[in-house]
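*Asks:* got a sequence here, can you build the structure:
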Amino acid sequence: MVHVRQLDPSASPLDYFGFEARRLREAAGMTLEQLGKVIYCTGSLIGQVETASKVPSRVFAEALDAAFMTDGFFSRLLGLVLRSQLPNWFQPYAEMEAKAAFISTYQCQVVYGLLQTPEYAAALVAVDHPDKVEDLVAARMERQRILERTRPPAVWVILDEAVLLREVGGREVMRSQLARLLTYRDHPWVNIQVLPFTAGVHTGMVGSFNLLRFDADPDIYYSESYDRAHMTADPEVIRERSVKYARLQADALPVEESYDLIADLHQLTSRVTELPASP
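*Replies:* Here you go, the predicted structure:
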């Protein structure tokens, strides 16, 4: 007799997802294989999700909603599931980011997570978590869904010029990432500025940081180190970093000039990737 792992639905969002998927399947009198034929996947994959050994995708969640007519239950739950895959120290920030009305960020090393392509994100994640690339990239892409809302947050991004020149994942991945940044040129709620090398010493030398503003809650300042984060609503910290951010905006290229620079680098990268490989 095959032993079926019993889940505690209160243990985690992933366990709750698996518990409910199994409960509804069994209530419908369906085997794993029968459900697989309905939602176009293998019974093995469904079994992995039901035992919380596999993080479901959004396509999978939407297929379950359609199969069981659950009015978006699994699709809504998936957001919690994917957020729970983020590092524990990052989850509080992700929750606040999802509620923010205005996001200001300065990034000196990498493209801000909300603007990353899946391939770029995968290259970053693989450095420290090669065994969790798929799940962590899915969680990062889930964060980006806030930009697709009817009323998305206003996002102002300042990227150090070094971010645009660092080949994360190789030239092709970087070319696609630069192309992604250019798609925001006419976006009504996203603005990107580039802080050029010619700016010299500036107020962002201490490292990357974010400022979150809300409709009814206090502003939040966020920064992180290698494996931990610092988040505070201290008014003095907010005041100081807001002034420093304004100075970074003044030192950075204007928005249109920033997009022109990104476009130039994208064209250069495209020409380089078309060159024949060295013998």
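
*Asks:* okay, CA-based contacts and neighbour counts for the rest of this
*Replies:* Will do.

*Asks:* and the strands in the stretch 1-150 of the chain?
*Replies:* Applying DSSP state E, counting those that start in this stretch to the stretch 1-150 of the chain gives strands spanning 102-107.

*Asks:* all the helices of it, residue numbers only.
*Replies:* Counting by DSSP state H, counting those that start in this stretch, the stretch 1-150 of the chain has these helices, from start to end: 13-27, 32-39, 43-50, 58-68, 73-83, 91-97, 118-128, 133-143.

*Asks:* sequence B follows; please return its structure for comparison with A:
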Amino acid sequence: MTHIRDLDPSASPLDYYGAELRRLREAADLNQKQLGSIIYCTGSLVGQIETARKVPTREFSERVDAALGTEGAMSRLVGLVLRSQLPSWFQPYAELESRATYISTYQAQVVYGLLQTESYARAVLAAPSPDNLDELVAARIERQRVLAREHPPLTWVVLDEAALYRPIGGPVVMRNQLRHLLELRDQRRVNVQVLPFSAGEHTGLTGSFTLMRFGQDPDLLYTEDFVSGHATANPEAANEGSLRYARLQAAALSVEDSAALISRVMEERYGPEPEPDERGVA
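*Replies:* Modelled structure (predicted):
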């Protein structure tokens, strides 16, 4: 007889997800192999997720919902599971980010997380060599769903020009990332300005920071250091952050000129778009 690992559903969102998946599968009178066949994966993968040994993806969850008729239950739950994979110190920020009505951020080193492509995010997150890279990447992509909700936050990003030239992940990854920034122009509530080298000294020299506004709650200022993040609703700190951000926006290129610079860097530094027959086959 196959040993089935006992789970404590209250131990973590991942354990709860696994217990729910097992309960729903058994209620449908399916074994792991049968469910795997229906949702195009192996029975082994179903078993690993049921025993909290592997983190489910959103695609997996959506297929389970369709197969078992769970009315989106697992798709709703997977968001909580993926958020739990973020560093513990970052999880409160991710929760606040998901509720914000206005996000304004200055990024000195890399593209803002909500605007990263999956390949770019993987290269950024791989730098410290974490053990759970796949889970961290999935969690970052999950965060981006906030921009696709019915009423997304107004998001304004001032991106240092240096981030356009830093070859995160190599030329192909960077070209795709810069193209993604250009495509975001179709989203009226996402705006990107580039702070050019020609701006010289500026109010963001102390590092990246993010300001968030909410419906009724106080504004919040968020910064990070080498080991953790720091959020404060102190009015003086938030006001100082707003003042610095306004000056950064004033020194940055317009949205239109920023797009022109991004396009130029994409073409000149990372090469033209490859022809279809020149693309590598994975």
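
*Asks:* any idea what the TM-score is?
*Replies:* The TM-score (TM-score structural alignment, normalised by the length of the first structure) is 0.96; 275 aligned residues with a Cα RMSD of 1.4 Å.

*Asks:* and Asn191 of the first structure, which of the helices of the stretch 1-150 of the first structure is closest to it?
*Replies:* helix 91-97 (16.8 Å; Cα to Cα).

*Asks:* centroid residue for the second structure?
*Replies:* For the second structure, Arg140 is the residue whose C-alpha lies nearest the centre (Cα atoms, centre = their mean; 2.7 Å).

*Asks:* which residues touch that one?
*Replies:* Gly113, Leu114, Ala121 (Cα atoms under 8 Å, 6 or more residues apart in numbering).

*Asks:* how does it look with 6 Å?
*Replies:* Listed by Cα atoms under 6 Å, 6 or more residues apart in numbering, the contact set of Arg140 of the second structure is empty.

*Asks:* picking that back up, tell me which of the helices of the stretch 1-150 of the first structure approaches Leu159 of the first structure most closely.
*Replies:* Smallest distance to Leu159 of the first structure across those (Cα to Cα): 15.5 Å, for helix 118-128.

*Asks:* where does Leu212 of the first structure land in three-state SS?
*Replies:* strand (DSSP: H, G, I helix; E, B strand; the rest coil).

*Asks:* does it touch Lys99 like I think?
*Replies:* No - between Leu212 of the first structure and Lys99 there is no contact under Cα atoms under 6 Å: 9.1 Å.

*Asks:* in space, what's closest to Phe90 of the second structure - neighbours in sequence excluded?
*Replies:* Using Cα to Cα, 6 or more residues apart in numbering and skipping the chain neighbours, the partner closest in space to Phe90 of the second structure is Gly229 (6.5 Å).

*Asks:* also Glu134 of the first structure?
*Replies:* Nearest non-adjacent residue to Glu134 of the first structure (Cα to Cα, 6+ apart): Ala122, at 7.5 Å.

*Asks:* returning to that earlier point: of Leu212 and Lys99 of the first structure, who's got more company?
*Replies:* Leu212 (24 against 17; other Cα atoms under 10 Å).

*Asks:* so what corresponds to the more buried one in the second structure?
*Replies:* Alignment note (TM-score structural alignment): Leu212 of the first structure maps to Met212 of the second structure.

*Asks:* correct me if wrong: its match contacts Thr223.
*Replies:* No - using Cα under 6 Å, Met212 of the second structure makes no contact with Thr223, being 11.5 Å away.
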